[in-house]
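Trainee: Sequence and predicted model, in that order:
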Amino acid sequence: MFRRTKTETATTVPAEPQGKPGGKGRPTPSRKDAEAARKASFKKPRNRKEASAIRRDKVRTERAKMQQAMQTGDDRYLPAADKGPIRRFARDYVDARYSVMEFALPILLVVSLVGVVFSSQFLWLAGVVNLLFLAMILLIAADWFLLTAGLKKLIAIKFPKESTKGIAFYAVRRTMQMRRWRLPKPMVKRGEKPS
């Protein structure tokens, strides 16, 4: 009378346990498993070969984390030279603006190549190449000054009590690279204000 039929039990599907919102998304390990994992992490290698393998794996995982951080801008795994909010602000400031220094190397290579190839045929071209070199050097110097002065001014406003030692050279070094080759990857678009 009160029994279930086999067809009723087959159709009822047990509901999957719902995780708490904000939970870690996996069950808590048992005490035995947690202690075994902890002891395994402190276990000393038996020989040099095993020790070097462990060291290689550790270096490989750290390098992979660092390469991923270079792509995503994750501050936890960046190299020491790129860590910190001031360095991130400097990167964003550089990446948001157009710069003469960014295009200086390709332009100077083209100008010098034209000078070398055609200077024997056109004698006046050597003077033009020299003038272009001088103009590029002056433009680079002006861009360098404007970049460092603007960056230091904004950092003094945004981070008043922080040290800005080496930040100008860091920004100039980043500016000299083509935008697509910069690491960590640019996180802002051109013309966008750095946050």
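Mentor: Sure, I can see it.
Trainee: contacts, neighbours, all on C-alpha from now
Mentor: Will do.
Trainee: list the buried ones in stretch 68-87?
Mentor: For stretch 68-87, burial by neighbour count (16 or more other C-alpha atoms under 10 Å) applies to 69-70, 73, 75, 77-78, 82, 86-87.
Trainee: Next step: the residues you listed restricted to helices.
Mentor: Among the buried residues of stretch 68-87, the residues falling in helices (DSSP state H) are 69-70, 86-87.
Trainee: Let's have those residues in TSV, adding distance to residue 112.
Mentor: Below are those laid out as TSV (distance: C-alpha to C-alpha, whole Å):
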residue	distance to residue 112
69	38
70	34
86	37
87	34
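Trainee: Closest to residue 31 out of those residues?
Mentor: Comparing those against residue 31 with C-alpha to C-alpha places residue 69 closest, at 33.3 Å.
Trainee: ok, and here's another one to check against it:
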Amino acid sequence: MSDHTTPEPDAPGIETPGKKNRPTPKRKEQEAARRRPVIADSKTARRDQREKQRLQREKEFQAMREGDERNMPLEHRGPERRWLRDYVDARTSPGEFLLPLSIVFVIASLAIPGNSVAGLLLIAIFYMLVLAVAIDTWLMIRRMKKRFVAKFGATKLPRAWTFYVIARALNIRRFRAPKPRVARGEYPV
């Protein structure tokens, strides 16, 4: 006989391929194995989460001030968004003067009685300014879309780009974020 004997397949302690080789765990044991605390300490977890979010916002804000596109929020990244920002920053639009002028109009309307001719004239001038800004913004969007499609193609238009452009055009140039990279009159190619 040879020294090498084949053990019986059903012998205890011998693993057989295709079999489980262990007893079925009880339901109670399975549930206990899956159970774990959702949050170990909710107060510290919330504090840590808030701290992470604060650091991330601070990093993004710093990137917006410096123009570091890699760390900007997602809605400001990419060559398409950069082109849109540069186009808006290159032009002088009446929209950027709307907010300061509206404050002047509010102060002037408080000083002038509303039912006088001067008060009515002030209100008419303000409405004409708002109308001029609306027309200028509409024309800017049309021109910008033509040039954008010529450069990048119609499929590259970023999501919600019109709102992005309008919000930037109505903001005072000094307070725009990300900070303008081009001087007035330097339109993107």
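Mentor: Happy to help now that I have it. Keep in mind that what you see is a predicted model, and the values were worked out from it rather than measured.
Trainee: TM-score for the pair, please.
Mentor: With the length set by TM-score structural alignment, normalised by the length of structure 2, the two chains reach a TM-score of 0.69; 150 aligned residues with a C-alpha RMSD of 2.4 Å.
Trainee: re earlier: could the buried residues of stretch 68-87 of structure 1 be laid out in a markdown table, adding distance to residue 181 of structure 1?
Mentor: A markdown table is the format used below for the buried residues of stretch 68-87 of structure 1 (distance: C-alpha to C-alpha, whole Å):
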| residue | distance to residue 181 of structure 1 |
| --- | --- |
| 69 | 15 |
| 70 | 11 |
| 73 | 14 |
| 75 | 19 |
| 77 | 19 |
| 78 | 16 |
| 82 | 15 |
| 86 | 21 |
| 87 | 18 |
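Trainee: now, which of these sits nearest residue 49 of structure 1?
Mentor: Comparing these against residue 49 of structure 1 with C-alpha to C-alpha picks out residue 77 as the nearest, at 27.8 Å.
Trainee: my guess is the closest one meets residue 61, correct?
Mentor: No: contact between residue 77 of structure 1 and residue 61 fails when scored by C-alpha atoms under 8 Å: they sit 11.0 Å apart.
Trainee: which residues of structure 1 does the longest helix belonging to structure 2 align to?
Mentor: Longest helix in structure 2 by number of residues, with DSSP H as the criterion: helix 117-152. Alignment of helix 117-152 of structure 2 against structure 1: residues 124-159, by TM-score structural alignment.
Trainee: What of stretch 167-178 of structure 2?
Mentor: Under TM-score structural alignment, stretch 167-178 of structure 2 corresponds to residues 173-184 of structure 1.
Trainee: what about residue 192 of structure 1, how many residues close to it?
Mentor: 12 (other C-alpha atoms under 10 Å).
Trainee: Hmm, it is touching residue 186, no?
Mentor: No: between residue 192 of structure 1 and residue 186 there is no contact under C-alpha under 8 Å: 11.5 Å.
Trainee: Centroid-nearest residue for structure 2?
Mentor: Geometric centre of structure 2, nearest residue: residue 75, 3.6 Å, by C-alpha atoms, centre = their mean.
Trainee: Which residue in structure 1 aligns with it?
Mentor: Residue correspondence to structure 1 (TM-score structural alignment): residue 75 of structure 2 is matched to residue 81.
Trainee: contact partners of stretch 143-161 of structure 1?
Mentor: Under the contact criterion C-alpha atoms under 8 Å, 6 or more residues apart in numbering, stretch 143-161 of structure 1 has outside partners 86, 90, 93-94, 99-101, 164, 168, 171-172.
Trainee: Please check those residues and keep the buried ones.
Mentor: 86, 90, 93-94, 99-101, 168, 171-172.
Trainee: buried ones in stretch 172-189 of structure 2?
Mentor: Using 16+ other C-alpha under 10 Å as the burial criterion, the residues of stretch 172-189 of structure 2 that qualify are 173, 176-180, 182, 188.
Trainee: show me what contacts residue 118 of structure 1?
Mentor: Shown in contact with residue 118 of structure 1 (C-alpha under 8 Å, 6+ apart): residue 125.
Trainee: ok, it to residue 132 of structure 1 distance?
Mentor: Applying C-alpha to C-alpha, to the nearest Å, the value for residue 118 of structure 1 to residue 132 of structure 1 is 15 Å.
Trainee: next one: residue 144 of structure 1
Mentor: Residue 144 of structure 1 is 18 Å from residue 132 of structure 1, where distance means C-alpha to C-alpha.
Trainee: what about these two, which has more around it?
Mentor: Neighbour count, other C-alpha under 10 Å: between residue 144 of structure 1 and residue 132, residue 144 has more, with 20 against 16.
Trainee: ok, back up a step: tell me which residues in the longest helix of structure 2 are buried?
Mentor: 119, 122-123, 126, 129-130, 133, 137, 140-141, 144-145, 148.
Trainee: how close does that helix sit to structure 1?
Mentor: Its match in structure 1 and helix 117-152 of structure 2 itself, once the structures are fitted together, sit a mean 1.2 Å apart by mean C-alpha distance after the TM-score superposition for structure 1.
Trainee: Now do that helix: distance to the chain's middle.
Mentor: 26 Å (C-alpha atoms, centre = their mean, to the nearest Å).
Trainee: Thanks a lot, catch you later.
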